[in-house]
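Asks: Turn this into a model:
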Amino acid sequence: MGLLQAAKWHYSSTHYERSPAQIKSEERLVPGVPFNRYFLMPAAVLIQVCCGSLYAWSGFNLPIERAIYGPDLSAKKVAIDRGLASNVFFVAVAVFGCTAALLGPWLERNGPRKGAMIGSTLFFIGNLVTALGVHVQSLALVFVGYGGIAGAGLGISYISPVSPLQKWFPDLRGLAAGLAVCGFGAGSIFSPFTQKALIGPDYANTGEENLGVPKTFIILGACYFVVMMAASLVLRMPPPGYAVKGMDIHTVKGAESFGIVAPTKTLSDSDAALDKSESHHTVVAVPDHDRLTAANFSLRLHEALASREYILMYLMFLCNEATGLLIISKIQSITQNQMGQTADTAASINSALGGCNLAGRLLIPTLSDFLGRRKPLFFVSLCAQTLFLALLPGAIDNQQYGLFLTCAFIIAFFYGAGFGLIPAFLSDQFGSRNVGATHGVILTGWAAVSVCGGLVFNAVYKSEVTRLAPVITQTYDLNFRWLLAFTSFGITVTLLVPTGLRDRRLPRKSGEWFRFRFFARLVRVINGVPRVTSKADEDAEWSEYLARLQPATQAAEGNEIYGAAR
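Replies: Take a look at the predicted model:
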């Protein structure tokens, strides 16, 4: 098998094979304790809390540079931000995203438990190598340890709980997505304080340490490893034919009414005792006049990744995350150097930013379940980030500390909201069967922002420091301005993402560039010319499309939905 064929198979096959004995064993959390889907939520949060320590990296920037290069010779005991250690964060995020994209299909084929265990191990090893790098004063080894090995471990660990939660909670995709990733924001709430306490309260400025930087990485790495490994034992995929309220892993937004043909798992007595509301795990009858199922509208993985709607969602997500990522990476440095606050205050701001990140990841996806829509909330997120990003330079230049915090907190809130919304949005559009893979690939947008955006951000910052010296309050202004282009572009892209079932699945006309709705009428742009499709013509096209799907339904009936490879 050639490289191209192997890649095609990797992104086409997501069949998860389990023996009857394994399926039976997964009905129990531990011997004597029946498994319930709600057990996944705290396990997911614990894994993500450990992964979210990545967001506290800015607290390591100055201590690592002090440990490797010593104090600023021009100021003796004052820390200096050389803009070097912060690049480790960007590399880690890049490796994170690429690993999630590469191993997403593998995760679907092998299950979340194996993925979480491998990710936990890599993250632990990465922390140990980082500690060694600081000890021997090698920044290159720090890049390998945290940027490379730990970043890869974080990538696979991050998506491991997201995939099963989307499959177990097709009825609460927003809440499940929010809980699956909210812990990532929580990791940066306590991490700044533990880092500072272990290293030394003001080590970067005075050189006085408690345990020092290397031992801090060892201790925290070991703690994360124990917690993540224990939580990974809870992760598992749902049994064959599992569905809730007529929705299964294939159901896309708008196709709920087509029902399910395959046998559906019902709750055990113990499950019902824990959650009486789940008595709705029953087979949904398919009307005689319409034998189509939700599975007929679920795309294969490679079809989903190549679709126009996925490409638009990719760009939308990239634009939504760019600003928050870059601000979080530098927040402690900005708070100390540009706003003149102490190291303790900077750590507190980093922690508060993590709280905003967490709140956005949980509240906005949950709200999307209530509204039944995800796209409008992405639109609101990008508009809010655009507004407060525009206000941020003036807040720093004029030393308006309250406005600075308001801008940073709101940007962090909606940055987190994007991460919480995207798994549920992907499940709505493509079904949850391949969400581990579609979610993993879309994280490369975040990775691209980290590498390209991070390097540009640091390069522009250094150039502005030289140009504006000795003034430092305006050194980030130019960076904030070019980030406005990303958020503004994202607003436009979001409006173009199709969310209606007909808009997504109705076959395209020859020469059709894109389509949109205008006062409920379908408008196709064909060879650059907008053409309105009448309601009668649209209905006729839709009926013809459904008729063509009927043979596929006949072939699919009787198959076990979760196990059948498409």
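Asks: drop to CA atoms for contacts and neighbour counts, all remaining ones
Replies: Fine.
Asks: if I look at the residue nearest the centre of the chain, how far off is Ser163?
Replies: Here the mean C-alpha position of the chain is nearest to the C-alpha of Phe419 (CA atoms, centre = their mean), at a distance of 4.3 Å. Relative to Ser163, Phe419 is positioned 14 Å away (CA to CA, to the nearest Å).
Asks: run this one through as well so I can compare:
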Amino acid sequence: MANVYGTNNSASPVAAAGFLDKESTIAGPGFNRWLVPPAALCIHLSIGMAYGFSVFWTPLTKALGITKSQSCPDAGIFDLLTSTSCDWTQTALTITFSLFIVALGLAAALWGGWLERVGPRKAGLVAALCWSGGLAFGALGIWLHQLWILWLGTGVLGGIGLGIGYISPVSTLIKWFPDRRGMATGMAIMGFGGGAMIGTPLADRMIKYFATADSVGVWQTFLVLAVIYLVFMTAGALGYRVPPTGWKPAGWVPPAKLANDAMITRGQVHLNTAWKTPQFWLIWMVLCMNVTAGIAVLAVAVPMLQEVFGGRLLGLDIGVAQLSADQLKQMSAIAAGFAGLLSLFNIGGRFFWASLSDRLGRKVTYAIFFLLGIALYAAAPSMGHSGQVGLFVAIFCVILSMYGGGFATVPAYLSDMFGTQFVGAIHGRLLTAWSTAGVIGPVLINYIRDAQIAAGVPKAQVYDRTMYILVALLLIGLICNLLVKPVASKYFMTDAQIAEARLKAHETAAPTTSSSSAPSGFSFAVLLAWLVVGIPIAWGAWMTLQKAAVLF
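Replies: Predicted structure coming up:
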């Protein structure tokens, strides 16, 4: 690993530090910054499988019955926690995903400051142990048929791994790429969206491979994934390096004036001060509204397409209830293609919009998200009623690109507002907005859908009201974004406070030659590192495109 990722300066104090200490990860003069994004992707591609957990729900509802669910009609969710004679319901299983999101936000908020002190290597290894350990405990829960073990193991422990792993590369990448903050975070956070694109077809194949007359093959799949992800995440954690304080890319001079210069702070805001500023809470609302709207669509994408268009997806003017078994299979394939296409746009949008924000500025980029989103959500019902399948699909592809783009752009937004010293920890606290949205979005869209059906509204129209409510949420987000102003200088740390913070964070000043001698171009190590993450991404994209091709 030392040869691939560069060596530290032997004359530096880091020589006396432990292997996991932050001092040991400070890059020496020969380090290439393009090795850091693949390390981050190793972790994000692994934890991103959280988005693909729906692949497990159907087989787990038949874990006891194998061919059909062994249901207990009078059993509630909490009755199923310890039952060994009743198969779990899909509702009970999806609580695991809710626990993911809640634990992610809480872990990122609680341990973001710790991560800044200990560095990304130690944090990445903790994330690997929690995420893979959560999968292993989940496998035990499935084998024993104890839902509470699945919830606590995979949902809570795995969710803690999600939170720590998600924020582990943020401040590191921003410091390595001061010239391209949005692009840098977009590269890593793109991996979180791509994790399910790789993990879902892989898990589906393993479930089928391990399935027997006595097992649906899920607990075995959990264990294999736990090992795979532990290896990848450990490699990523060991590959992390942090730049010395004051490092900058060779030949790069911070521009004296940018189009969005007024929105980029020249000071540093402490973690414990940042959350007391109006800017923090305005950006919190901006992220929450953007994520609520997007995650609501993700939660019902497949049934929404089927219910809105019914037999028209097959060229038949009939509803879903009138379709034959073979036609329903064709419908499912088309819906799966729609979900795959949304996944691709979710991933691509993370890199595209975050990179574009380097040119437009974060505030302008989010304004585009909200203005364009309002227009698209408002137009979606009309496209559905008129049978415009292509336009309907295109609308939600663009919407999902902005959903992903919002995640990838917000770390750079925070660094613009509060500086880079505590951006990882500040980002961690901001992710409570994601936890909130992860509960509100799915509950909102499913509750309104059920209420509309109970009121006798045709299934093709049950999502209309939801789309207009989401328009209102995006309008709130737009207003909050417009109210974001530069952080007042009274919140900035003094030079003495910054020096003290860097001392506590075990940061080392850059040698005077480090910025000019650090390579940034092609090398064999860079090629190898990118192949390690690029091959799985290419495979996942190919599998997704094959599914999406059914739409056309």
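Asks: After superposing, what score do the chains get?
Replies: Comparison of the two superposed chains (TM-score structural alignment, normalised by the length of structure 2) gives a TM-score of 0.72, and 450 aligned residues with a CA RMSD of 3.8 Å.
Asks: before we move on, back to that, report the spatially closest residue to the residue nearest to the centre of structure 1, excluding sequence-adjacent ones.
Replies: Arg361 (6.2 Å; CA to CA, 6 or more residues apart in numbering).
Asks: which residues in structure 1 form strands?
Replies: Using DSSP state E, the strands of structure 1 run over residues 28-30, 33-34, 512-518, 521-526, 529-533.
Asks: can you list contacts of the first one?
Replies: Contacts with strand 28-30 of structure 1, where a contact means CA atoms under 8 Å, 6 or more residues apart in numbering, come from Pro34, Phe35, Asn36, Val234.
Asks: got CSV for the strands of structure 1, with mean neighbour count too?
Replies: As requested, the strands of structure 1 are exported to CSV (neighbours: other CA atoms under 10 Å):
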stretch, mean neighbour count
strand 28-30, 14
strand 33-34, 12
strand 512-518, 16
strand 521-526, 17
strand 529-533, 14
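Asks: Can you check which of those gets nearest to Thr323 of structure 1?
Replies: Using CA to CA as the criterion, the shortest distance between Thr323 of structure 1 and the strands of structure 1 is 27.9 Å, found for strand 512-518.
Asks: Now tell me what touches that closest one from outside.
Replies: Judged by CA under 8 Å, 6+ apart, the contacts made with strand 512-518 of structure 1 from elsewhere in the structure are Leu496, Pro498, Asp503, Leu522, Val523, Arg524, Val525, Ile526, Asn527, Gly528.
Asks: just to revisit the earlier point, how close does the residue nearest to the centre of structure 1 get to Tyr55 of structure 1?
Replies: Distance check for Phe419 of structure 1 against Tyr55 of structure 1: by CA to CA, it reads 14 Å.
Asks: Might you report the residue contacts of the corresponding residue of structure 2 for the residue nearest to Phe419 of structure 1?
Replies: Structural alignment (TM-score structural alignment) places Arg361 of structure 1 against Arg350 in structure 2. For Arg350 of structure 2, the set of contacting residues under the criterion of CA under 8 Å, 6+ apart consists of Gly186, Met187, Ile189, Met190, Ser401, Met402, Gly404, Gly405, Gly406, Phe407, Ala408, Thr409.
Asks: Is His534 of structure 2 in a helix, a strand, or coil?
Replies: No His there; residue 534 of structure 2 is Gly. Reducing the assignment to helix, strand or coil with DSSP: H, G, I helix; E, B strand; the rest coil, the entry for Gly534 of structure 2 is helix.
Asks: Now distance to Thr121 of structure 1 too, for the strands of structure 1, in a markdown table please.
Replies: As requested, these are arranged in a markdown table below (distance: least, CA to CA, whole Å):
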| stretch | distance to Thr121 of structure 1 |
| --- | --- |
| strand 28-30 | 22 |
| strand 33-34 | 27 |
| strand 512-518 | 45 |
| strand 521-526 | 50 |
| strand 529-533 | 54 |
